[in-house]
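Trainee: Here is my input; please provide its structure:
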Amino acid sequence: MLFAVPTLRRQYAAWWFIGAGFLPLAFLLPLYYKRAFHLGVFQRGVLGSLGAAAAFAGVLLAGKWTASWLAKGMGEPLKRAGWVLVAVGPGLLLLAWAPNLPLAIIVAVVVSFIGGMFTPAFITTQAFVSPARVRSLSFGFGLLFIVAGVWVLWIVPGVSRVSDHDGIRWAIAALTPYWIIGGLILRSGHKFVAADVGRAFAILTTTAELHRRRLSASANSILVCQDVDVSYGQVQVLFGVNLDLAEGEIIALLGTNGAGKSTLLRAISGLVPVQRGAIFFDGEDVTGMEPEDTFAAGLVQVPGGRGIFPSLTVRENLEVAAWASGRPRADAAASVHEILDLFPSLERRIEQQASVLSGGEQQMLTLGQAFVGRPRLLMIDELSLGLAPIVVEELLRLVRRIHEEGTAVILVEQSVNLALTVAERAVFMEKGEIRFAGPTSELLERDDILRAVFLGAATVETVT
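Mentor: Next up is the predicted model:
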């Protein structure tokens, strides 16, 4: 989720270079005073304290200025923080070649002061752009890049040995590029800040609103998609998709081939990253959550083209689903027996590998796995694809059964007739956007949408 925020990606990239410039400087500077000016331990300690005081003064001053920078634009503090880091680079060159101690002390104090000014602007920006759910993680995660930068950019390339081979002054000077490059990378992130702040606040606002609804409303939304954008590489597939699903509701998600229906399901499940927008499940922000975590939360997707383990037997497939659900063994076993009662053909082939089942039987097994897990939300992608009508009717019987037990269902279909016999509400997608959302009775009055669905399905059949 953190890497889905462009500003954070730039900040983490900058941390590699900041780490390679800052941490080595912390222990090279006392060595510089010792080797270049032959100062003792106490004197070096005093100068270290003076530098720390200067850095603190820079933090205090920049803390006051950050408010005025924000007034000029949300990205202004990060831009200033980048320039501050860039300014440290030339300061280190002056420090490295200072001809006498007084000048070295003055330069060191000024550099420390400038370096301190970086902190308030940087932290403010990171706090604003980080989604509330992972804000503390975003700060802790950055420390990993600081340490990694020391190893990858300073120790491994051999820069750490400059002090021994070429002298302490060259060692200080060698840190200059890290500060300049890190500052320029950090500054480049300022153009993303406004959009990322808007997204973070939208997520926070929606989360608060969902919690308020759950306390005051009688009907709860189990799924909310808000302004969701998804891209595959440079190709954008979803454009500002908004979807709301009530708890226990069943909807039909319709659209022609390539409309973005399957991509929306994959985004909800965490299988593809969301570039913009937010997804909430049961009142919690699940945007960017890993698929195993969304499954554990009760969100299950049945993929198109079957979702079984072909090398396992029918029994083993159902046992895996029972184990993954985390339900008590007795309850899961009862659900397995229920599935076998509903689908006698699976019971007859219980010890056979799933790969030898017919297409319809494989889809039965896939739905059976979902039934065993007792999900809060079940998303089914192309239930009827390539199956005989009699098999589809058997599958629909199980879908209704799952729904009757309180599970919300999203049924992706190209068959309008099939979808409308099951769903209470329909959503129609075209070219990555939702063009219609409402009761199925209203959809039947929209000839333009029905024509698009039927023509799209006919085109697919013709090509096939």
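Trainee: going forward, measure contacts and count neighbours with C-alpha atoms only.
Mentor: Fine.
Trainee: what helix or strand is S112 on?
Mentor: helix 101-129 (DSSP states H and E).
Trainee: Return the distance of the helix or strand following that helix from the chain's centre.
Mentor: Proceeding N to C from helix 101-129, the next assigned helix or strand is helix 135-149, under DSSP H and E. With C-alpha atoms, centre = their mean, to the nearest Å as the basis, helix 135-149 stands 16 Å off its chain's centre.
Trainee: And for stretch 190-199?
Mentor: The answer for stretch 190-199 is 16 Å, by C-alpha atoms, centre = their mean.
Trainee: contacts for that stretch?
Mentor: With C-alpha atoms under 8 Å, 6 or more residues apart in numbering as the test, stretch 190-199 has contacts from 5-7, 73-79, 125, 128-130, 276-278.
Trainee: what does stretch 76-88 give?
Mentor: 66, 69-70, 111, 114-115, 117-119, 121-122, 124-125, 176, 179-190.
Trainee: one step back: give me the buried positions along the helix holding S112.
Mentor: Within helix 101-129, the residues scored as buried using 16 or more other C-alpha atoms under 10 Å are 104-105, 107-122, 124-129.
Trainee: For PyMOL, what selects the buried ones among the contacts of stretch 190-199?
Mentor: Only the buried entries of the contacts of stretch 190-199 go into this PyMOL selection, using 16+ other C-alpha under 10 Å:
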select buried, resi 5+6+7+74+75+76+77+78+79+125+128+129+130+276+277+278
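Trainee: Can you check what angle separates the strand or helix carrying T66 from helix 101-129?
Mentor: Using DSSP H and E, T66 sits within helix 41-72. Per axes from the mean of the first three to the mean of the last three C-alpha atoms, to 10 degrees, the angle that helix 41-72 makes with helix 101-129 is 40 degrees.
Trainee: list the buried ones in helix 41-72?
Mentor: Using 16+ other C-alpha under 10 Å as the test for burial, helix 41-72 gives 44, 47-48, 50-59, 62-63, 66, 69-70.
Trainee: Likewise for stretch 193-204?
Mentor: For stretch 193-204, by 16+ other C-alpha under 10 Å, it's 193-197, 199-204.
Trainee: now it: how far from the chain's centre is it?
Mentor: Its chain's C-alpha centre lies 14 Å from the corresponding centre of stretch 193-204 when counted by C-alpha atoms, centre = their mean.
Trainee: cool, and stretch 245-256?
Mentor: 24 Å.
Trainee: Run through the strands of the protein in chain order.
Mentor: 221-232, 235-246, 250-255, 276-281, 284-285, 299-302, 377-381, 408-413, 425-430, 433-439 (DSSP state E).
Trainee: Another sequence for comparison is provided below:
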Amino acid sequence: MSRSLPTSPTDVGVDEVPTLEASVRDAARTAVGISGDITIPKWKVAAPTSARRRVLGLSLINASISLPLTTLLLLSPEIARDNNWTTTTVGGTVIAAAILAGLVGAPLSDRVPFNRRTAASVVFAVNSAVFALLMNLIPAFGWFLLVALARGVLFGLGAPIWRTLAFDSTVPEARARAIARTHMGTLIGSALGGACAWIAIAGLTIGTGQALLLSGILAVILSLGSLLLTETKVGGAEPDRLRRAMGQVDDPVAGLRPSWSESTLRVRSIPTVKFALTSYVAIGWCAGAALIVPVIRLSQARELTDGTAALVITIASAVAFLTLYLVARGLEKSVRRSPESLAAVIPVGLIIGFAGLLLIGLVRPVISPQLALATIGGFLAWVALDITMLSVIQPEDRPTAVGISLFSAIGGSLLALLVISAVSSLIGGSAAYAVAFAVASLPMILFWRRSKKLIRAVGPDLDARLGVDDETQDFDEAVAESGSVPVLSARNIDFAYGSVQVLFDVSMRVNEGEMVALLGPNGVGKTTLLRVLSGLESPQAGVVRLAGDNVTDVNASKRVALGLSQIVGGNAVFGSMTVYENLMMYGFSLGRDRASIKEGIDEAFQVFPKIADRRNQLGSTLSGGEQQMLGLSKALITKPKILVVDEFSLGLAPIVVGELLEMVRQLNARGTAILVVEQSVNVALNLVDRCYFMEKGEIVYEGNAKDLLAQPELVQALSLGGHPTAADSDPVTLDKSGSPA
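Mentor: So this is what the prediction gives:
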């Protein structure tokens, strides 16, 4: 986010700078709920009525999802027997629906407009419950499969929205209790689903079909709780609080909806998220193992009656619900202390969960306490993990992160199912149960180690998201010292094609209204650097900023919208289109605003009359110079803050190059900053204000173009790939913003 710093580092004493940086970080963290104040008000005080309604609605939605699923899983042997199916068929259908939720539903959910989340939540929740009801009306496997898959897609569509709404529903200080309460809804549904199954299995008044129908009806009723939802801003109160605390202006990047692929790239580049996804696999593993407990007991050990197995699920869910309610205030204290304090809850929850799995196998025949322990641990880790992961992610990327975490959790459940089933089938007999769950508890060691890394990563990642990390503060200090924000800057960029590193710690900048050249022999990384600056490649390290905003993980099309355009030498024209059609095609980067597009085209024709004379001529029939003119004229349509031009004089006659240079000067005179990559050193130095020379993927020289023209020996050495000697020039040291120190 763009920050307006109240003071420059030069305005305070050296000893005061660390204190200033600490106060900025504290202000940012306080704005997102990490205040250090562990005085926890009552829920009604912490959350206004609208927030409590949203949380209640989301809790009921979660209950409507888990209720029919639990009933279906517990009654799967009876369903298979009554319909002459196999238990594997029923289980396989549930698995297919889960996979579809992760693969199809979650990515599609990312397309729901931010201002339509509430309406989408109602549609997905109610329809999911209706499909759960319809699943049981027609006893045909094709119908059962179709409806189950449709419900899986609906769940995948809704889950990312529901979980991000839970995160946004209250002020940050009350977030832990809000998310805990929505997860408690899942436990309510599991308890009710277990009760429906128990009534049917025990033969109390209703049979299997009636129990499934009852669970569907209850799910529909619970799903109507979605009507309690009200729309809230993306990020809730957090973005406004953060801007007020930090003196920030609106972030143009945050206003743009990222694509699924772009958002996935940004999310997966955050260390905390990488470690968190492993923990989601662990939670899914724990949940998957817990769900098949009754199946293993019934088919292998035969230590429980059918009705008791369902009753165990009901009791365990109820105990976990009560426990989560009691510990929610403690979780909120952890949120307020520090991000590391909350993240430390995750491995604790995982240990409790896997200890419960181990005890399920070792302590028999009573399994309600063991299963309750596994459920408590899993949900405790889940709540802490949701808050930890989403807190380090920008609000617009959170639905994508939830979708990825959903897929990870589903994968963990399927792995647990395969491992426990395979081990129990291989061993057989009563010993199978103990061995299977002992094996299921072994991954705890791996998950424990990864969660410890998560604890170390969350603090720096949160500061980076808030813009108070070391890199951002260093950039702000450099800007405060220079008095201006570069229109384009790159700092400490590393880039590799596979295992071959091409760019090494590259830093550079282009100031507003400036013309800068990037020079050097062939193969030194100039074009690769341009691709990184334009968003066509993602660096392994470093930061790219456009007008001060971090756009490192913003894709090329979004960077065009933010004011960066690139013209590639020899490749800027569609040959099968006319000049006018080329300009129209480029103009659509503005969206569907035809008036703005037409205005830009008219301006291009006015400034570049040669192009206007050929408006109906095919691009392929233009000369090389005319094609470059057409490429440059496109910049007048989008009116970029900075235009990046790659090898615009390549293969052109000197007289044509002279015309192009004049066009570039006209564009610059209109306020567009220019970055030129050019092999012709003389052409570039007569055009630009400053220049950078690259050699072997590094910036080896930065200086004033006029000064360099007066040193032909130095120009020759740099052009041939040689470093400037001490006699030629003093070495140039770049500061952290890419400026000369």
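Trainee: Give the equivalent position in structure 2 for A4 of structure 1.
Mentor: Using TM-score structural alignment, the partner of A4 of structure 1 in structure 2 is S269.
Trainee: any idea how far that match lies from I393 of structure 2?
Mentor: Distance from S269 of structure 2 to I393 of structure 2, counting by C-alpha to C-alpha, to the nearest Å: 10 Å.
Trainee: same deal with P18 of structure 2?
Mentor: 26 Å.
Trainee: Which residue of those two possesses the greater neighbour count?
Mentor: Neighbours per residue (other C-alpha atoms under 10 Å) separate P18 of structure 2 from I393, with I393 holding more: 22 against 11.
Trainee: close enough to count as contact, that one and R268?
Mentor: No - contact between I393 of structure 2 and R268 fails when scored by C-alpha atoms under 8 Å: they sit 10.1 Å apart.
Trainee: And for L291 of structure 2, the neighbour number?
Mentor: With other C-alpha under 10 Å as criterion, L291 of structure 2 counts 20.
Trainee: Is it correct that L210 of structure 1 is in contact with D285?
Mentor: No - using C-alpha under 8 Å, L210 of structure 1 makes no contact with D285, being 10.1 Å away.
Trainee: In this model A219 seems to touch L245 of structure 1, though I could be wrong.
Mentor: No - in this structure L245 of structure 1 lies outside contact range of A219 using C-alpha under 8 Å: 10.4 Å.
Trainee: higher neighbour count, those two?
Mentor: L245 (20 against 11).
Trainee: Spit out the contact partners of the counterpart of that one in structure 2.
Mentor: Under the alignment (TM-score structural alignment), L245 of structure 1 pairs with V510 of structure 2. Contact analysis of V510 of structure 2 by C-alpha under 8 Å, 6+ apart lists 486-489, 516, 673-675.
Trainee: nearest to G361 of structure 2, of the residues you listed?
Mentor: For the contacts of V510 of structure 2, the closest approach to G361 of structure 2 (C-alpha to C-alpha) belongs to S489, at 58.6 Å.
Trainee: Pretty sure that closest one sits against R545.
Mentor: Yes - S489 of structure 2 sits in contact with R545 when judged by C-alpha under 8 Å, with a separation of 5.2 Å.
Trainee: of these two, who's got more company?
Mentor: A direct count of neighbours by other C-alpha under 10 Å for S489 of structure 2 and R545 places S489 higher, at 24 against 20.
Trainee: Excluding covalently adjacent residues, which one is nearest to the more buried one?
Mentor: R509 (4.1 Å; C-alpha to C-alpha, 6 or more residues apart in numbering).
Trainee: Make sure that neighbour is actually in contact with N492.
Mentor: No - the pair R509 of structure 2 / N492 is not scored as a contact, 11.6 Å apart, by C-alpha under 8 Å.
Trainee: Among the two, which residue is more densely surrounded?
Mentor: Neighbour comparison, R509 of structure 2 and N492: the larger count goes to R509, with 22 against 18 (by other C-alpha under 10 Å).
Trainee: Which secondary structure elements does the helix or strand hosting T71 of structure 2 sit against?
Mentor: Element membership of T71 of structure 2, judged by DSSP H and E, is helix 49-74. Applying 3 or more C-alpha pairs under 8 Å, 6 or more residues apart in numbering; DSSP states H and E, one finds that helix 49-74 of structure 2 contacts helix 117-134, helix 141-168, helix 175-201, helix 208-223.
Trainee: gap between the residue positioned nearest the centre of structure 2 and L390 of structure 2?
Mentor: Geometric centre of structure 2, nearest residue: V267, 3.3 Å, by C-alpha atoms, centre = their mean. According to C-alpha to C-alpha, V267 of structure 2 and L390 of structure 2 sit 10 Å apart.
Trainee: joint contacts of these two?
Mentor: Joint contacts of V267 of structure 2 and L390 (C-alpha under 8 Å, 6+ apart) are A401.
Trainee: and the equivalent of L446 of structure 2 over in structure 1, how many residues sit next to it?
Mentor: Under the alignment (TM-score structural alignment), L446 of structure 2 maps onto L184 of structure 1. Neighbourhood size, L184 of structure 1 [other C-alpha under 10 Å]: 19.
Trainee: check contacts around the residue mapped onto L411 of structure 1 from structure 2.
Mentor: Correspondence of L411 of structure 1 to structure 2, assessed by TM-score structural alignment: V676. For V676 of structure 2, the contact set (C-alpha under 8 Å, 6+ apart) comprises 515-518, 644-647, 684.
Trainee: Run the residues you listed past structure 1 and keep the common ones.
Mentor: Using both residues aligned by TM-score structural alignment, their matches' C-alpha atoms under 8 Å, structure 1 keeps these contacts from the contacts of V676 of structure 2: 515-518, 644-647, 684.
Trainee: quick one: which two of those are the most distant?
Mentor: M515 and E647 (14.8 Å).
Trainee: neighbour-wise, which of those two wins?
Mentor: Ranked by neighbour count (other C-alpha under 10 Å), M515 of structure 2 and E647 place M515 first, with 23 against 18.
Trainee: Touching, the more buried one and L675? I think so.
Mentor: Yes - between M515 of structure 2 and L675 there is a contact at 5.9 Å, judged by C-alpha under 8 Å.
Trainee: Would you mind measuring from I222 of structure 1 to I410 of structure 1?
Mentor: With C-alpha to C-alpha as the criterion, I222 of structure 1 and I410 of structure 1 are 12 Å apart.
Trainee: Which neighbours do the two have in common?
Mentor: L377.
Trainee: tell me the contacts of the residue nearest to the centre of structure 2?
Mentor: Per C-alpha under 8 Å, 6+ apart, neighbours of V267 of structure 2: 273, 393, 397, 400-401.
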